[in-house]
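Chemist: got a predicted structure here, sequence first:
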Amino acid sequence: MAVLKEGSKAPAFKAVDQNGKTIALKDFIGKKVILYFYPKDDTPGCTAQACNLRDNYQLLLDKGFAIIGVSTDSVKSHKKFEEKYQLPFSLVADEDKKIVDVYNLWGEKKFMGKTYMGTTRTTFLIDELGKIKKIISKPDTKNHTEEVLAAWDEA
């Protein structure tokens, strides 16, 4: 799988979110998209990141952004996560890892001395034409909105 670069077209995908709605990236042409990949629902870093985006949701909407979260968790898991934290955006279930694979984000990780396979936390900022404007490789989960806005402005 080729490594994605800023300026290249964002790979298309279609999947189901926590509400059973089919989400396709092509449906967001004309909008700025925050496409963020995270390892697991309801874990400390993933919760901090989702809640930071939630807390700044209106600001991001006002600036023309749509937010799509992607993890390999199930629709049911995403629904529980959404309800527990009142998340106002789509969380796409990628249980078969097709989206994670096409974005080249499934890989070896290390935590507490153990090595395992998982999703690499990464955010893609996609412009209105569907091109990758900026890739944030190691998002700051607690300050993700500020990081997104700064990255968009400097790109």
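Modeler: Looks like it came in fine.

Chemist: only C-alpha atoms for contact and neighbour calcs from this point on.
Modeler: OK.

Chemist: which residue ranges of this structure form strands?
Modeler: 14-17, 22-24, 32-37, 65-71, 90-93, 106-111, 114-119, 122-126, 132-136 (DSSP state E).

Chemist: so how far is the fifth one off the chain centroid?
Modeler: Centroid separation for strand 90-93 versus its chain: 9 Å, with CA atoms, centre = their mean, to the nearest Å.

Chemist: tell me the spacing between Gly69 and Phe81.
Modeler: Separation of Gly69 from Phe81 (CA to CA, to the nearest Å): 12 Å.

Chemist: kindly report the same for Ala10.
Modeler: Ala10 sits at a distance of 26 Å from Phe81 (criterion: CA to CA).

Chemist: in addition, the following structure is provided for comparison:
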Amino acid sequence: MAEWVEEGSKAPSFTLLSDDGTKIKLADLKGSIVVLYFYPKDDTPGCTKEACAFRDRQSELTQQGVKVLGVSPDDQDSHVKFRDKFQLNFPLLVDKDHKVAEKYGAWREKNMYGKVSMGIQRSTFLIDADGKIAKVWKRVQVDGHDAKVLEAVAKLQG
């Protein structure tokens, strides 16, 4: 089982395809604070609620120089439909083979009604401007998560 990335360590690098067809490379975002969040599936209740919360806070996050990136194993078409349906205003990244989720420790064994399977554990990683992990939320409860992220961003800029 993959270990979680620890706070204070260097954020694992990645290059992933975005919903708009561009490639997003973590190294290109150096100098910005990045909120990298992993979610199980496009257009499901919890994931939609989480994405919409980040969407609604986007102007506050942008003012603080924060880039939000959502990551799931869904393909580009699925991301485009999800983005358009809910007017999401940040990139959704394709991690079909869940390699990036594994690097961060977000690909885990899940137990749903006694059925054990591997999947994305809803989690968020706050990456500082130097590319270090500033904060890790391992088992995100969607309600109020956006406020906690903004609080952590404010502390980071302290």
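Modeler: Structure received. Everything numeric in this text was worked out from a predicted model, so none of it was measured.

Chemist: just to revisit the earlier point, Ala10 and Phe81 of structure 1: which has the busier surroundings?
Modeler: Ala10 (23 against 20; other CA atoms under 10 Å).

Chemist: mind listing what that one touches?
Modeler: Ala10 of structure 1 sits next to Ile126, Gly130, Lys131, Ile132 when contact means CA atoms under 8 Å, 6 or more residues apart in numbering.

Chemist: swap in Val68 of structure 2?
Modeler: Val68 of structure 2 makes contacts with Val34, Val35, Leu36, Tyr37, Phe54, Phe90, Pro91, as judged by CA under 8 Å, 6+ apart.

Chemist: repeat that for Cys46 of structure 1.
Modeler: Residues near Cys46 of structure 1 by CA under 8 Å, 6+ apart: Tyr38, Pro39, Lys40, Thr141.

Chemist: which one of those residues sits closest to Ile99 of structure 1?
Modeler: Distance to Ile99 of structure 1, by CA to CA, is smallest for Tyr38 among these, at 12.1 Å.

Chemist: that closest one against Phe124, yeah?
Modeler: No: using CA atoms under 8 Å, Tyr38 of structure 1 is not in contact with Phe124; the gap is 11.6 Å.

Chemist: look at those two and report which has more neighbours.
Modeler: Using other CA under 10 Å as the criterion, Tyr38 of structure 1 and Phe124 rank with Tyr38 on top: 27 against 23.

Chemist: contacting residues for the more buried one?
Modeler: Taking CA under 8 Å, 6+ apart, one finds Cys46, Gly69, Val70, Ser71, Thr119, Thr120, Arg121, Thr122 in contact with Tyr38 of structure 1.
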